[in-house]
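Peer 1: Predicted structure and sequence below. I'll ask about it afterward.
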Amino acid sequence: MPPWFVHVGSQELYQALAGILRLVSLYMFTDAQSEGSYSVLIDILLGHLRKLISELRNKEHLKDSWQSWYKRTGSGHLVRQASNAACILNEMIFGLSDQAITSLERLFQSSPQETKVFCGNGNGKSFGYEGALPEHLVQKVYQNNGARSYLIECIGSILHEYLSPEVWDLPLGFSASLQQTGEDGDISLHFFNDNAMLHQVIIEGIGIFNICLGKEFSSCGFLHSSLYMLLENVICSNFQVRRASDAVLHAISATQNCPTVGHLVLSNADYVIDSVCRQLRHLDLNPHVPNVLSAMLSYIGVADKILPLLEEPMHAVSMELEILGRHQHPNLTLSFLKAVAEIAKASRHEAYKLPNQAESYKKEINAKMLNTEKRTGKHFSGSYANDTDIGQMDSQTNGGISTSEADMQEEEWEAVLFKFNDSKRYRRIVGSIAGSCLVAVTPIIASADPAACLAALDVIEDGIMVLAKVEEAYKHESETKETIEQVIHSCSFHNLLDTLGASEDETGENRLLPAMNKIWPFLVACFRSKNLVAIRKCTSTISTVIQICGGDFFSRRFHADGIHIWKLLSTSPFQMKPLAKQERPPLQLPYRRSPTSSEDSAAEISNLKVQASILNMIADLAGNKRSASALEAVLKKVSGIVVGIVCSGVKGLQDACVNALVGLASIDPDLIWLLLADVCYSRTENLPSPPSAEFPEIPQVLPPPASSKEHLYMLYGGQTYGFDVDFTAVETVLNKLYARVFTSNVQIVISRKTNFSDFSIEMPQLLKVLLDLFQTTALEA
């Protein structure tokens, strides 16, 4: 039932009207005397659509606004007339479908006595049927090839008007394009509702055409011409249109024997990708193409299956995300980023499988090589490197096995090579697409738009993970290739050497660290921006990528660029800081939006969240052995800054500081203990006494500083957080670290320094023991 009929009728009334339309359509289509009348009726109804399309083209030519076009006499009426015409056309075509004919047969069979004679002529003769639909009507639709071709021709003419781009350019809501022209507040909502109902009825009509034609809907090309439009409307802003597209896609999938919509798209992926690539070249005319690509990858969920086909559209997307492309189409940047994000997710999904598949294939090849060794009686490992006489090798091979068996083995290893080359080619495709994604989004990390920056950082995490998995798979692949080469040389399968290919340049496979080297400056630039939301996300991204790449690569980079990160930690959010000369806004290109004014200070809670995220990043990096080396060059400075925050007593950061100190203590526990104890025991009153005379006093081990600026955390960190020292907070954190870190370390040291096994001691005395042991160890050193 059309959406507007809910307000003017009922379901029963519409079923009666629709039944009349279907019956009339069936009789007109099959009546030999009325051939041609059916086409005339179709053209009359299509005339309403053509008139609307003509008016829309005229509007485009005159460059009228939607407001002026809608207020013009009859413009809104044209949209509603076109909707009614489309509804009638849909019911007429549905009347020729198997379901409609079956329904009509059941209807007439239910009351034959009432419908035995249904019409007469002027001569008083009557004609009718005995309780069933005339058989020749059914046969003409089902079996007559000419009638079937005529039906396909009628559907083709209707579909041609349905898919007119002017119809689909009708707005369904207040979009950015309407806001740019200043008409967002002057257009009636009725205009958008009328347009949405027209789109909904047309989409339902496409589903009806599919039901009517069945398999022929695809063979006639109707599926290929309409699938792109259906995918585009799957993510439409209007719920009714979106639901209609989803329902039609599922109906088409069922008719075409596809279990899911994803399988339907996959079987027609080449047509969809071709349409995407073609329209990406003309974005001015097709601004919705990024949404189609995003819908196909996210909603349908077939990105991993069509990944090899995405290299060309990914190249076009990369061009659009460069400076010139973003300048020409600034409103499409986020849409393209969403598409890139879906491609990166698909690459990550596939990349996770590659190492296990490569390792499994390596084991399979090794087993195959051992089997061949048993059959030929030769040992392949390292044999081809020492064999210099190929003729001697040939004679040995021919002497060991028959010629037919050798040919069979060669065919067997040729199949192995084909499979190996396919897996290698697919691995390169996955790595190439991930590399293109990283290149495309890297400059956007420093964008002033938070949404664009967040999307870019998500792609960075996925892309780096993909490159790491691809490199891991390449290592297994190299070992597999060596094994295959050994077999080829030992068995003299010289024809297979060309299939194996020349040795690849290993530098081309080493993509991870070079890519990270290009990304790092933009991550640092993100910290220099005023985009606090992006900074919080950036800390998570840095933590992720360093744990993937390893900390050694980032040690020097933290030493050189870490100042921009630590500056955010050492600055109090509760104090206004004057704008330094080096923090003045950088020169920006004319089309870039100006950054946030320095006078617009962020809320204190926002700054605290940023600092908490940086502390969590430090905890993650320091607590992981693979990434801990990244902080070695700045360990003292970072530890001093974190202890400085502890001394400030800011409640919102205490838990994050404890986690960070626990991580840093896993690298150098002595340093962390000294920094905290230097503050905690700088007061001369209430110091714990040594347990016995042989232990020194605490001031002898940690001399109290002359001033607050001479604390170790100040000397290492470089500056204070801006508050007086909160000794209670420092003592609380120190006690927490005793429970989580220092106690286990002290027990290990005590067990090494004492001869008795049962050593029990109170917590205050434990500190004194540690002080003595620390002093003794220092003297021994």
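Peer 2: That came in fine, so what should we check first?

Peer 1: can we go C-alpha only for contacts and neighbour counts from here?
Peer 2: OK.

Peer 1: and Phe118, that one's in a helix?
Peer 2: No. Counting by DSSP: H, G, I helix; E, B strand; the rest coil, Phe118 is not found in a helix; it is strand.

Peer 1: For Gly550, see how far away the closest residue to it other than its chain neighbours is.
Peer 2: Nearest-residue entry for Phe118: Gly128, 6.1 Å, with adjacent residues in sequence omitted and distances by CA to CA, 6 or more residues apart in numbering. Distance from Gly128 to Gly550, counting by CA to CA, to the nearest Å: 86 Å.

Peer 1: Neighbour count for these two, which is higher?
Peer 2: The neighbour comparison of Gly128 against Gly550 (other CA atoms under 10 Å) goes to Gly550, with 19 against 14.

Peer 1: residues contacting that one?
Peer 2: Applying CA atoms under 8 Å, 6 or more residues apart in numbering, one finds that Gly550 lies in contact with 626-627, 630.

Peer 1: One more pass at 6 Å, please.
Peer 2: With contacts taken as CA atoms under 6 Å, 6 or more residues apart in numbering, Gly550 has the following neighbours: 626-627.

Peer 1: what about it, distance to Lys625?
Peer 2: Taken as CA to CA, the spacing of Gly550 relative to Lys625 amounts to 9 Å.

Peer 1: and if you look at Ile645?
Peer 2: Following CA to CA, the distance that separates Ile645 from Lys625 is 25 Å.

Peer 1: out of the two, which sits in the more crowded spot?
Peer 2: Regarding Ile645 and Lys625, a neighbour count based on other CA under 10 Å identifies Ile645 as having more, with 28 against 15.

Peer 1: put this beside the first:
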Amino acid sequence: MCLGKHFASSGFLHSSLYLLLENLVSSNFHVRNASDAVLHVISLTSGYTTVGELVLANADYVIDSICRQLCHLDLNPHVPNVLAAMLSYIGVTEKILPLLEEPMHSVSLELEILGRHKHPDLTIPFLKAVAEIAKSLKREAASLLVESESFFKQVELQISDMEQKSQTDSRREQLEAIIFKLNNSKRYRRTVGSIAASCLTAATPLLASSGQAACLVALDIIEDGISTLANVEAAYRHEKGTKEAIEEVIQSHSLYQLQDTMDVADEETDENRLLPAMNRIWPFLVACVRNTDPVVMRRCVGAVSCCVQICGGDFFSRRFHTDGSHFWRLLTTSPFLRKADPKEDRIPLRLPYRSYPSEESYAEVSSLKVQVAVLNMIADLSRNKRSSSALAVVLKKVSGLVVGIACSGVLGLRNASINALHGLACIDPDLLWLLLADVYFSLKKDLPFPSNIEFPGLDEILPPPSSSNQYLYVQYGGRSYGFDVSLSSVETVLEKLRPLVFIDQMYS
């Protein structure tokens, strides 16, 4: 049979498209390549420039097939892979977005406890499908924010031009067109926010999973979902400004009948989605950072850093005060010296249907990478004015820990710790100077000090500690294990921080 319009009008396109997408996720390399090649041929002969355009034009048929097969997962275990393959081709667009609500509901049910227990082998494929949706929603939300801002500025210019014209009918027609576009934008934004919230709800419990793959995919979904909700809320603020500008024109020209048209899209409540979602996710992020897998721990720390910078530090100030110990404990032990913990000798309750990670200790290099990730998180949060307030309550403890690491002989952590100190100096450089000076002048005992009767001696301001436990950084950060300070390390830290922090402080 010849390909082309007749192939589509006869119904063969709709019946074969799903099968071709299904074979894209085949384990056989030759089958995957053949399916991809056939999809490209069909798209070209049907008048589409890309496979994405072909799938998008027939998305309703494909998603209808997916929804029917989601009801019989025992017979169709490949469905989540087909959904992920389709989304990887076309992403999430305004045309396909309303169609995703039904399959997203089925996917969410499968990622709940009963669904995971019934089909454990499908958890990762379903998560990957949700990850494709979340990734596409992130791109859509970013473009939605740009469009809403541009539309707001455009409406302001149009209203300014309207005020110079006296034709009432022309003014009414322009306002009707603006209101119609605003209402469509509101509905689309709400749909994006609703599906993003569903993605977060589906992925959040998997953060506490003992499996590495599930945790990593869930963290990607959390990061993309939080970014999406932040952009959706920012777009809402621009829409609100647009609506207020239109209402001023309606009231000034007594066009009250247009008010009803504008209020049609306001039947739903524009609630604050971002912070409530983050409040539900936070306990699972804390559980995730307590994972014994170093790869998961590093990725979790990066996700926390991203979420704090998006949501703002004020929201996390109390949470770091209560739960920050789970993050800071990663910095209290040298990767080359394992601290004995009596709690580890206890045998936890083991449930028969749960899998547990290996209890073997991981390599020193892996521990080093985890600590580098935590130090980079501290540096990023400190430098960003939006997120620096998250560390305000725990600033002394965190500064003490980082100074102790920077002044130690662990070369693998030196650059990361100096980077963290540079970031913390953006919050309180005086505190860092005191902590470093306390260590330096206590170790450098042969320094000559000029006699001056007007000011007290340095040994009176910073009396030498009687033991290593008396250092200020130890009193603030707590006792660390395996991080023994050395004079050469202290001098190196001061030398590198001097042009970055202390010189600017002297002349500011």
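Peer 2: The structure has been received and is ready for your questions. As the structure is a prediction and not an experimental result, all values here were calculated from the model.

Peer 1: ok, the equivalent of Asn366 of structure 1 over in structure 2 - contacts?
Peer 2: Under the alignment by TM-score structural alignment, Asn366 of structure 1 pairs with Glu156 in structure 2. Applying CA under 6 Å, 6+ apart to Glu156 of structure 2 gives no contacts.

Peer 1: what's the average per-residue distance for the helix or strand hosting Glu156 of structure 2 once overlaid on structure 1?
Peer 2: Under the criterion of DSSP states H and E, Glu156 of structure 2 resides in helix 123-163. Superposed on structure 1, helix 123-163 of structure 2 shows a mean distance of 1.4 Å to its aligned residues (mean CA distance after the TM-score superposition for structure 1).

Peer 1: do the same with stretch 223-242 of structure 2
Peer 2: With both structures laid over each other, stretch 223-242 of structure 2 and its partner residues in structure 1 are 0.7 Å apart on average (mean CA distance after the TM-score superposition for structure 1).

Peer 1: How many neighbouring residues does Asn419 of structure 2 have?
Peer 2: There are 21 residues near Asn419 of structure 2, going by other CA under 10 Å.

Peer 1: Spatially nearest residue to it (excluding sequence neighbours)?
Peer 2: With CA to CA, 6+ apart as the measure, Ala379 is the residue that lies nearest to Asn419 of structure 2, at 6.2 Å, once sequence neighbours are left out.

Peer 1: Counterpart of the one you found over in structure 1?
Peer 2: Ala379 of structure 2 maps onto Ala619 of structure 1 when the alignment is built from TM-score structural alignment.

Peer 1: Now do the contacts for its match.
Peer 2: Residues in contact with Ala619 of structure 1 (CA under 6 Å, 6+ apart) are 659-660, 663.

Peer 1: now it: how far from Ala677 of structure 1?
Peer 2: Using CA to CA, one obtains 21 Å as the distance from Ala619 of structure 1 to Ala677 of structure 1.

Peer 1: which element is the equivalent of Ser682 of structure 1 over in structure 2 on?
Peer 2: Matched to structure 2 by TM-score structural alignment, Ser682 of structure 1 sits across from Ser442. Secondary structure assignment for Ser442 of structure 2, by DSSP H and E: helix 429-443.

Peer 1: which is the next helix or strand following that helix?
Peer 2: helix 458-461.

Peer 1: which element follows that next one toward the C-terminus?
Peer 2: Counting by DSSP H and E, what follows helix 458-461 of structure 2 is helix 472-477.

Peer 1: Which stretch of structure 1 lines up against the helix or strand just after that following helix?
Peer 2: Stepping forward along the backbone from helix 472-477 of structure 2, the first helix or strand reached (DSSP H and E) is helix 487-497. Applying TM-score structural alignment, one finds that helix 487-497 of structure 2 aligns to the residue range 727-737 of structure 1.
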